[in-house]
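Chemist: coords below, sequence missing:
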């Protein structure tokens, strides 16, 4: 049998070409910004991302995550090559021109098998009609792919849209900022999402983003009172779900918040609720995998990570950390090392990765490599604290955390 992605792909950054899924498969590229103003790129990117989000809600489709499809933004790469790298048959490309209160969206759906255009259209509308444009465009793509929608998916696009386009633009800018994952960008993203809520108080997606930024403050120790940040994030995520239970973003934020509050069963439940709404959501598959690792079920976590890698072939480095954590929990220290080293090739500044690497080598009796990795972790973060990690990492079974410390003890690095 062929290896699963988690076995085959710990050693390389390059995506392994996959066979096509049985269901129609599509990658939505970043739409070109034709507005003549580079500052408007957030808007064309946001429209592309929303189309991905809408299509991701359809269980009848296989939709590649933004993280992978946006790699080809402004790149001179032929559509068949993109399709082959991402493992899809269809590619959607397009452009957005925003001028005053008018917007023009053009899009074409290409069959990478023969390079033919399956569908193309142009939408010239008032800016306030941008949500109708997105809905029409998505429905026309579904029709062009000859997808028969069933049950809940008959109206996958209902709800979740703000009334005021100004709130939408603020949220798009907020998402762009927060995606940088730095302390300042996180705060800037939150401020923009809060401005969106000031215009549209019931904008659930904006509440979900604000919630997520507070949880990130807790995880990264970015706020003066991290525990309060987590409580605030949890409350705002609950509010987002209550406002729009049919939108996956709130469930994702609530799943992550509950996990860090050690409510691991609720974290898994919220991830499953979100995945029922958006089965192609990599964020939700990864949130579920993370909760499963902390719950002591690394095999189930690996299954979720395999799905994530198929949907996001150019997956984020954090996925490699989750992969390493799951293999470590299974006692597969050599495989965990492969995943950590792959992460460190992409981000050599992660003290978390070096600390786990030190423990893996300690368990394997590699004392020199263990010491080198541990010293590097402490160089990157002189305040690296095992007691703090023991306190905040929400392992259901304390021995799962202690196994990480035991690797350091075996190498003589800690008492």
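Modeler: Yep, that arrived. Just so it is clear, the model here is predicted, and its values are computed rather than measured.

Chemist: Please count neighbours and contacts with C-alpha atoms only from this point.
Modeler: Fine.

Chemist: What is the burial count for residue 132?
Modeler: Residues near residue 132, counting by other Cα atoms under 10 Å, number 12.

Chemist: my bad, residue 74
Modeler: 11.

Chemist: Check the secondary structure at it for me.
Modeler: Following DSSP: H, G, I helix; E, B strand; the rest coil, we place residue 74 in the coil state.

Chemist: ok, now residue 349?
Modeler: Here residue 349 is recorded as coil under three-state DSSP.

Chemist: again with residue 196
Modeler: Per three-state DSSP, the secondary structure class of residue 196 is helix.

Chemist: what's the burial count for it?
Modeler: When neighbours are defined as other Cα under 10 Å, residue 196 has 27 of them.

Chemist: which ones are touching the nearest residue to it once chain neighbours are set aside?
Modeler: Using Cα to Cα, 6 or more residues apart in numbering and skipping residues adjacent in sequence, the residue nearest residue 196 is residue 167, 4.2 Å away. Residues near residue 167 by Cα atoms under 8 Å, 6 or more residues apart in numbering: 195-197, 199-200.

Chemist: got CSV for these, with distance to residue 363 too?
Modeler: Below are these laid out as CSV (distance: Cα to Cα, whole Å):
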residue, distance to residue 363
195, 50
196, 50
197, 50
199, 55
200, 54
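
Chemist: among those residues, which two are most distant?
Modeler: Taking Cα to Cα as the measure, the contacts of residue 167 span a maximum distance of 8.7 Å, between 195 and 200.

Chemist: can you give me the strands for this protein?
Modeler: 25-28, 32-33, 62-63, 90-99, 102-111, 116-126 (DSSP state E).

Chemist: and the angle for the last one with strand 102-111?
Modeler: Inter-element angle recorded for strand 116-126 and strand 102-111: 170 degrees (by axes from the mean of the first three to the mean of the last three Cα atoms, to 10 degrees).

Chemist: Buried residues in strand 116-126, which are they?
Modeler: Residues 119-120, 123 are the ones in strand 116-126 that count as buried (16 or more other Cα atoms under 10 Å).

Chemist: Use this one as the comparison:
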């Protein structure tokens, strides 16, 4: 649960207080739209206006796990907004950022803060477990490198994926016993190949298999490794082994960053939609802010099972959250097209093609390993009708 305190006005201008209040209220509204995140109402949060209380006191009184506070300062047409997310129990700063923008950019700032909070809360969960779970580390330098890698990893761009790989590799050097650093370095290879960034998909998947085999042979058997193993079997086309490995991964526990979403990916591509929905919903119930991967995969399986209204809402949320990921457009176009909202599907695909003019149906199909080829054919038909060329 999150409490958004009234942002402080740092400029003694008559209308500045109204502006700061408006920013706080709009953030409450924007954050309330994020699935899996409970945001306390304005009435609850604004009761602490002009009161000398700490974030932990506010959290304790309101029952909030996190508190967002900040300040606003303007000068002419320039605006500075600072925001910080605080752990309601420990008082530790989970995330902080400063935004120097034009006054006209205030709405973009709201979106940036909302996205950053979801990411920060997701990272915070992994950090809290890092030194205490199998595969973790107790060395600060390794933890810091891994933490930076996570932040880069979850933006889903090609450049940041490679940056995450370098940071995970550094964490593994700093602590050779830090198994998860090795596992998530391999995950970046999987992500690179799966997302179409790779120039040699086979080599990237081979690296995943090599890491899994090496760690398994050394006696490692963590949930993170099992989830990676499952999706690697999927991309290698061994569907039965992928399913059994995914089932074992769910029993073993959640992946550090993705919950049980990797297992859900296997279930979706193997046509086991009910199993996928079950593990995705369980992931949503178990975290304070739903991971982006969970939103994406729940959108896809919702379209495939005919829950079109939910699919469109989820696809819109994913596109809004992860603006650098081309799957934001393709998922929304498919969700709208499958629902019969043809004009919206075509509009979305038109926007997509302006950004990715060389992208073709064959590019999309290359990264969609459905066990039943008829499923992929039906998706491609929807995408073709929306305007994605062969």
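Modeler: It's in. Given the structure is predicted, the values throughout are model-derived calculations rather than measurements.

Chemist: TM-score of the superposed pair?
Modeler: After superposition, the two chains reach a TM-score (TM-score structural alignment, normalised by the length of structure 2) of 0.62; 290 aligned residues with a Cα RMSD of 3.8 Å.

Chemist: returning to what we had before: can you tell me which of the contacts of residue 167 of structure 1 is nearest residue 68 of structure 1?
Modeler: Nearest to residue 68 of structure 1 among the contacts of residue 167 of structure 1, with distances taken as Cα to Cα, is residue 196, at 27.6 Å.

Chemist: circling back to that earlier point, could I get the strands of structure 1 in TSV, plus columns for distance to residue 245 of structure 1?
Modeler: Putting these into TSV (distance: least, Cα to Cα, whole Å) gives the following:
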stretch	distance to residue 245 of structure 1
strand 25-28	26
strand 32-33	32
strand 62-63	22
strand 90-99	29
strand 102-111	30
strand 116-126	29
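
Chemist: So which of those strands has the densest surroundings on average?
Modeler: Ranked by mean neighbour count, these are led by strand 62-63 with a mean of 28 (mean count of other Cα atoms under 10 Å).

Chemist: In structure 2, point out the residues matching it.
Modeler: On the basis of TM-score structural alignment, strand 62-63 of structure 1 is assigned to no residues in structure 2.

Chemist: one step back: out of the contacts of residue 167 of structure 1, which is nearest to residue 85 of structure 1?
Modeler: Closest to residue 85 of structure 1, out of all of these and judged by Cα to Cα, is residue 196, at 36.8 Å.

Chemist: For residue 393 of structure 1, find the nearest of the strands of structure 1.
Modeler: Per Cα to Cα, nearest to residue 393 of structure 1 of the strands of structure 1: strand 62-63, 32.0 Å.

Chemist: about what we covered before: please identify, among the contacts of residue 167 of structure 1, the one with the most neighbours.
Modeler: residue 196 (27 neighbours).

Chemist: looking at it, it is touching residue 173, isn't it?
Modeler: No - in this structure residue 196 of structure 1 lies outside contact range of residue 173 using Cα atoms under 8 Å: 10.1 Å.

Chemist: out of the strands of structure 1, which comes closest to residue 297 of structure 1?
Modeler: Using Cα to Cα, these put strand 62-63 closest to residue 297 of structure 1, at 26.2 Å.

Chemist: other SSEs contacting the closest one?
Modeler: Packing partners of strand 62-63 of structure 1 (3 or more Cα pairs under 8 Å, 6 or more residues apart in numbering; DSSP states H and E): strand 25-28, helix 41-56.

Chemist: okay, and the shortest one goes to which residues in structure 2?
Modeler: Right, strand 25-28 of structure 1. Against structure 2, strand 25-28 of structure 1 falls on no residues (TM-score structural alignment).

Chemist: Distance from that strand to the middle of the chain?
Modeler: With Cα atoms, centre = their mean, to the nearest Å as the basis, strand 25-28 of structure 1 stands 16 Å off its chain's centre.

Chemist: How about stretch 309-318 of structure 2?
Modeler: Offset of stretch 309-318 of structure 2 from its chain centre (Cα atoms, centre = their mean): 15 Å.

Chemist: same question, stretch 284-300 of structure 2
Modeler: Relative to its chain's centre, stretch 284-300 of structure 2 lies at 8 Å (Cα atoms, centre = their mean).

Chemist: Check which residues of it are buried.
Modeler: Going by neighbour count (16+ other Cα under 10 Å), the buried part of stretch 284-300 of structure 2 is 284, 288-300.

Chemist: sorry, back to before: ok, so of the buried residues of strand 116-126 of structure 1, who is nearest residue 160 of structure 1?
Modeler: For the buried residues of strand 116-126 of structure 1, the closest approach to residue 160 of structure 1 (Cα to Cα) belongs to residue 123, at 21.6 Å.

Chemist: Verify the contact between the closest one and residue 98 for me.
Modeler: No - here residue 123 of structure 1 lies out of contact with residue 98, judged by Cα under 8 Å, at a distance of 11.8 Å.

Chemist: Find the residues that touch each one of these two.
Modeler: Residues touching both residue 123 of structure 1 and residue 98 by Cα under 8 Å, 6+ apart: residue 104.

Chemist: Spell out which residues sit in contact with the counterpart of residue 314 of structure 1 in structure 2, please.
Modeler: With the correspondence set by TM-score structural alignment, residue 314 of structure 1 lines up against residue 289 in structure 2. Counting by Cα under 8 Å, 6+ apart, residue 289 of structure 2 makes contact with 34-37, 118, 121-122.
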